[in-house]
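Participant: Sharing a model prediction with you, sequence too.
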Amino acid sequence: MSLKVALEQLGYPCYHMVECFPKGPAHWKLWEQVGKSEPDWDAVFAGYTATVDFPACTSYAALAKYYPDAKVVLTVRDPDAWFQSVQDTIFGREWLEFLPGTEAGAYLQATINDYFDDRMHDRDHLVQRFHEHVAEVKSTIAPERLLVFEVSQGWEPLCRFLEVPVPEGDFPRINDTAAVQGVIRDVMDRGFQAALGYAG
């Protein structure tokens, strides 16, 4: 989320799960098509010039091929901290048990769960997949297109890579665990449409 906010501050409208969910089932079906290797990337990203995080990050190679002039930022962090973060939010047991019977279940299965072999609470497996993902991105993306980036590094390496001026002010530091937990609880209590407000 910190990178999303930073990219938007730099002038790149940025797609993230927080944009994906409120678009509703018709949009989610576009991600089901991605899972079937039938993507319509221009439809998915209409109005955006960047994307971060799920559901797009598990399709990074296909996206890099489809958008050959795009640059790729690989954010890295402590894998154990990442594991705990996702367990506290999007991989929480109650949430993952809730999703399969919902209209969002298929696209989340195709874009996230399959990527982790449905072993969402297996620390060793997820940390291994974390390391594999980092290695795969580094070996797949040409070095001149790739920035390996830690948010703690701040604006300078990101702006140098994107060839844009460094803005005034500190780099965004967004800790959105509580907000994500609140949205998840609202969806489980009231359903996707009522909680997110998309048209039926």
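Facilitator: Now that the structure is in, tell me what you want to look at. Just so you know, these numbers come straight off a predicted model, no measurement behind them.
Participant: can we go C-alpha only for contacts and neighbour counts from here?
Facilitator: Fine.
Participant: Check the secondary structure at the residue nearest the centre of the chain for me.
Facilitator: Taking CA atoms, centre = their mean, the centroid of the chain lies closest to residue 53, which sits 1.6 Å from it. Under DSSP: H, G, I helix; E, B strand; the rest coil, residue 53 falls in the coil class.
Participant: what's the spacing between it and residue 168?
Facilitator: Relative to residue 168, residue 53 is positioned 25 Å away (CA to CA, to the nearest Å).
Participant: Equivalent analysis for residue 115, please.
Facilitator: From residue 115 over to residue 168 the distance is 38 Å, taken as CA to CA.
Participant: Which one's more surrounded, the two?
Facilitator: Counted by other CA atoms under 10 Å, residue 115 and residue 168 do not tie: residue 115 has more neighbours, with 15 against 7.
Participant: ok, and here's another one to check against it:
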Amino acid sequence: MQGSESLLREEGGLQVIHTSLFRMGTNSLATAYRMLGYTVFHGLDDMKQETWSLIEEAAEATWPSAPDARPRPPFARADWDRLWGARYDIVTDHGGPFAAQLISAYPAAKVVIVQRDFDEWWPSFRSQLLDPLFSPRAQPFIFLGWHVLGIRAGHAMRKEHFGFFGARSRAEIEANARATYDSYFETVRRLVPEERRLEYALGDGWEPLCTFLGKDVPDVPFPHTNNRKLHSEEHQRTVKSIYLASANRVMPWIAGAAAVALAGWYTVQS
């Protein structure tokens, strides 16, 4: 693996492709990777508006049949660098659905596979990812977020989920869930030779991960973060921060437009 590490240092880009799905311990692994010295992207930590726009572009390029996808060519290495590779060593949660594309774009990267049992994972994914995104209460926020504040988060997540599950509705996501899950992990294992990948189970601790990555084992317990309650709270804080940041950007324009409208009204009244 030494040759691969040397190539990565020369080329830049992702050093490790974390192959897993939302609600499969991605936040705990992101924390662990950071403790080992990596620069890590996790959606709950870094969700700038420009990142959402690029994730939406990636979803459209990867799954052109997703509802409302705009035509665009498949992402090349330069596009993945623009999204993640130029700034991060590892991507956890949002990189998972794009694993096959990232494996192709970064052929020297090591691959860590984390697979939770489907029956344990799916209820968590459904309640923490699908319910907030597709609930009737979320629709006005998605609409206003885009048309008033320019936020693409809801659209990006919808396209990512629809595309990954080969669906055009929430019901189709549910119907396709098990087959997509099985196909995803089968595809990754077919693409990556055994010597380039680590099959990591949640609870394995530091030893197998550090051995695979060539890192010293930290003298601290392995992090365990982001249970369902904590994820929900952190998600709400992230959404709130996105909306507040966007509102702060557009408020001067709204105030200016209001002032012009008011001035026009006074002129008419005069």
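Facilitator: That came through fine. Values in this document were obtained by computation on a predicted structure and should not be read as measured data.
Participant: right, and the residue nearest to the centre of structure 1 touches residue 17 too?
Facilitator: Yes - the pair residue 53 of structure 1 / residue 17 is scored as a contact, 7.2 Å apart, by CA atoms under 8 Å.
Participant: wouldn't residue 103 of structure 1 be in contact with residue 25 here?
Facilitator: Yes - counting by CA under 8 Å, residue 103 of structure 1 touches residue 25, with 6.6 Å between them.
Participant: okay, these two: which has more neighbours?
Facilitator: When residue 103 of structure 1 and residue 25 are compared for neighbours, residue 25 comes out ahead with 19 against 16, by other CA under 10 Å.
Participant: now the equivalent of residue 64 of structure 1 over in structure 2: how far from residue 191 of structure 2?
Facilitator: In structure 2, residue 64 of structure 1 lines up with residue 103, judged by TM-score structural alignment. According to CA to CA, residue 103 of structure 2 and residue 191 of structure 2 sit 8 Å apart.
Participant: more neighbours, those two?
Facilitator: The neighbour count for residue 103 of structure 2 versus residue 191, taken as other CA under 10 Å, is higher for residue 103 (21 against 12).
Participant: what about that one, which SS state?
Facilitator: Under three-state DSSP, residue 103 of structure 2 falls in the helix class.
Participant: do residue 47 of structure 2 as well
Facilitator: Following three-state DSSP, the label given to residue 47 of structure 2 is coil.
Participant: Tell me how many other residues crowd it.
Facilitator: Here the number of neighbours of residue 47 of structure 2 (other CA under 10 Å) works out to 16.
Participant: what residues are up against it?
Facilitator: Residues in contact with residue 47 of structure 2 (CA atoms under 8 Å, 6 or more residues apart in numbering) are 238, 242.
Participant: Quickly find the element holding residue 167 of structure 1.
Facilitator: Following DSSP states H and E, one finds residue 167 of structure 1 outside all helices and strands.
Participant: how about it, what's its match in structure 2?
Facilitator: So, by TM-score structural alignment, residue 167 of structure 1 is matched to residue 218.
Participant: any idea how far residue 235 of structure 2 is from its match?
Facilitator: The value you get for residue 218 of structure 2 to residue 235 of structure 2, if CA to CA is used, is 29 Å.
Participant: Over to residue 186 of structure 2?
Facilitator: Taking CA to CA, one finds residue 186 of structure 2 at 30 Å from residue 235 of structure 2.
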